[in-house]
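Asker: got a sequence here, can you model it:
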Amino acid sequence: MTAQMPAPVVLENSVVRLEPLTADHVPDLFAAGGGDDEVWRWMPTPAPATKEELAATAVSVSANHVAFAVIHQGRAVGWTTYADVPGFDESVEIGWTWYGRSVWRTAVNTSCKILLIDHAFSLGHNRVMFKTDHLNLRSQAAIRRIGGVHEGTLRRHRRRADGSWRDSVYFGILEEEWPEHRARLNR
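Answerer: I've put the predicted structure just below:
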């Protein structure tokens, strides 16, 4: 089976609903994390200071990724995406993820990742990849918690929004590893 790049679909469980990111989500998203430098600290763009800036960023993200608004208790609280991974057969990346502080340290991130990883493997992908800034220890811990295995670090991989160099830490979950991790997360 040849893996397909995921299409914009709705994915849902008892904690979150992931729906294709649109301009309609911008007011809730701005309320959740717009202008919050800590929320946007590790993102490739600075914190949007206005709803218009956030809308422009959302359009840019959606043009290059399969982007989802993360809906929790009826409101958009962040976004997450799938991205193609050139050079890695039947792989997909989950990234460009952010959440407002109100849902940090809740079940939101784990619930999103379960939906996204399940969906990726159902489409025939053999691996799901993640990358994060080498200084973003909170993100690295979250990726490890869901089962991500450290696969390496690309030094000076990309520039941060402030112009400094970022090393990117790569993680992966293989299809055959996922059932055990999924069962543990659901417990």
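Asker: only C-alpha atoms for contact and neighbour calcs from this point on.
Answerer: Noted.
Asker: which secondary structure state does residue 49 sit in?
Answerer: Assigned state for residue 49: coil (three-state reduction, DSSP: H, G, I helix; E, B strand; the rest coil).
Asker: run a quick neighbour tally on it.
Answerer: Per other Cα atoms under 10 Å, the neighbour tally for residue 49 reads 13.
Asker: that one against residue 34, yeah?
Answerer: Yes - using Cα atoms under 8 Å, residue 49 is in contact with residue 34, at 6.4 Å.
Asker: helices and strands around the strand or helix carrying residue 29, which ones?
Answerer: Element membership of residue 29, judged by DSSP states H and E, is helix 26-33. With contacts taken as 3 or more Cα pairs under 8 Å, 6 or more residues apart in numbering; DSSP states H and E, helix 26-33 sits against helix 51-64, strand 75-84.
Asker: closest to residue 121 out of these?
Answerer: strand 75-84 (12.5 Å; Cα to Cα).
Asker: got the contact list for the closest one?
Answerer: Outside strand 75-84, the residues within contact range by Cα atoms under 8 Å, 6 or more residues apart in numbering are 5-6, 21, 25, 28-29, 32-33, 64-71, 91-100, 103.
Asker: please give me the structure for this one as well, since I'd like to look at both together:
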Amino acid sequence: MQLVPKTLENDWLRLEPLQEHHRETMRPLADDPATWEWTTLRGDGDHFDTWFDLMLSEQEVGRQISHAIYRKEDGELVGHSAYLVISPRNKRAEIGWTWYTKEARGTKVNPAAKLALLSNLFESGAERAELKTHGKNLHSQAAMRKMGAQYEGTFRRHTLTWKGDLRDTVWFSVLKEDWPGVRRGLLARLS
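Answerer: Just a heads-up that it's a prediction; the model follows:
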């Protein structure tokens, strides 16, 4: 698997590899406490620079590829998503750290972003895409199921959140052989 930072595009979105020049444009968009309700690290307010610096540093050492997500119809920056826990040897990566501005939630942005990210991942030679979320984040779990990702289980008390509690982590996957059906479903949602 050869996964490298590059701009991803489809009819709806442009996903640019995250760089320092995105910081100040992204800062006010991340300043919504609801965005960070279920995360392990906060990125709103005074916490933004710590979060943004982590995204960049993980990318610099090859553990992550973060993306600033732009909506094509108006050129607006509407969120962030990343490949993380990239394992070329095992031909897999996780898609996560996904968040969108309030006005972009519930629109075509999420299916279009997943279409771009999953297309690139499988074209890069992946056999498996992983997704995970907080056990209490029912909205995210519903979105993963609607996309066609397969529920794989729940790791109880798996990860410490920024609030100090241990969250249950719910895991989903899309395998290479699942991808054609998932792709058709995403395209149907976007048409």
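Asker: quick one: TM-score?
Answerer: The TM-score (TM-score structural alignment, normalised by the length of structure 1) is 0.90; 181 aligned residues with a Cα RMSD of 1.7 Å.
Asker: how deep is the closest residue to residue 72 of structure 1 other than its chain neighbours tucked in, by neighbour count?
Answerer: Once flanking residues are discounted, residue 72 of structure 1 sits nearest to residue 16: 5.0 Å by Cα to Cα, 6 or more residues apart in numbering. Residue 16 of structure 1: 24 surrounding residues under other Cα under 10 Å.
Asker: how about residue 42 of structure 1?
Answerer: 22.
Asker: kindly report the same for residue 27 of structure 1.
Answerer: 16.
Asker: cool, and residue 79 of structure 2?
Answerer: The number of residues packed near residue 79 of structure 2 is 25, by other Cα under 10 Å.
Asker: again, but for residue 149 of structure 1
Answerer: With other Cα under 10 Å as criterion, residue 149 of structure 1 counts 16.
Asker: ok, the corresponding residue of structure 2 for residue 22 of structure 1 to residue 57 of structure 2 distance?
Answerer: The alignment partner of residue 22 of structure 1 in structure 2, by TM-score structural alignment, is residue 19. Between residue 19 of structure 2 and residue 57 of structure 2 the computed distance is 10 Å (Cα to Cα, to the nearest Å).
Asker: related to what we said a few turns ago, of the contacts of strand 75-84 of structure 1, buried ones?
Answerer: Buried subset of the contacts of strand 75-84 of structure 1 (neighbour count, 16 or more other Cα atoms under 10 Å): 5-6, 21, 25, 28-29, 32-33, 65-71, 91-100.
Asker: for structure 2, what spans make up the strands?
Answerer: 8-9, 13-17, 64-71, 77-87, 92-100, 128-134, 150-160, 166-175 (DSSP state E).
Asker: over in structure 1, find the residue span the first one aligns onto.
Answerer: Counterpart in structure 1 of strand 8-9 of structure 2, with TM-score structural alignment as the criterion, is residues 11-12.
Asker: would you mind giving the strands of structure 2 as a markdown table with distance to residue 115 of structure 2 added?
Answerer: Formatted as a markdown table, the strands of structure 2 follow (distance: least, Cα to Cα, whole Å):
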| stretch | distance to residue 115 of structure 2 |
| --- | --- |
| strand 8-9 | 10 |
| strand 13-17 | 10 |
| strand 64-71 | 13 |
| strand 77-87 | 12 |
| strand 92-100 | 12 |
| strand 128-134 | 12 |
| strand 150-160 | 16 |
| strand 166-175 | 12 |
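Asker: of those strands, which approaches residue 118 of structure 2 most closely?
Answerer: That would be strand 128-134 among the strands of structure 2, by Cα to Cα, at 7.4 Å.
Asker: how big's the offset between the closest one and structure 1?
Answerer: Superposed on structure 1, strand 128-134 of structure 2 shows a mean distance of 0.4 Å to its aligned residues (mean Cα distance after the TM-score superposition for structure 1).
Asker: could you tell me the angle between that strand and strand 150-160?
Answerer: 50 degrees (axes from the mean of the first three to the mean of the last three Cα atoms, to 10 degrees).
Asker: list the buried residues of strand 128-134 of structure 2.
Answerer: 128, 129, 130, 131, 132, 133, 134.
Asker: tell me which strands and helices it is in contact with?
Answerer: strand 92-100, helix 109-123, helix 138-147, strand 166-175.
Asker: any idea how far residue 116 of structure 2 is from residue 106 of structure 2?
Answerer: The gap separating residue 116 of structure 2 from residue 106 of structure 2 is 17 Å, by Cα to Cα.
Asker: likewise for residue 139 of structure 2?
Answerer: 10 Å.
Asker: is it correct that residue 70 of structure 1 is in contact with residue 18?
Answerer: Yes - when contacts are counted by Cα under 8 Å, residue 70 of structure 1 is listed as touching residue 18 (5.0 Å).
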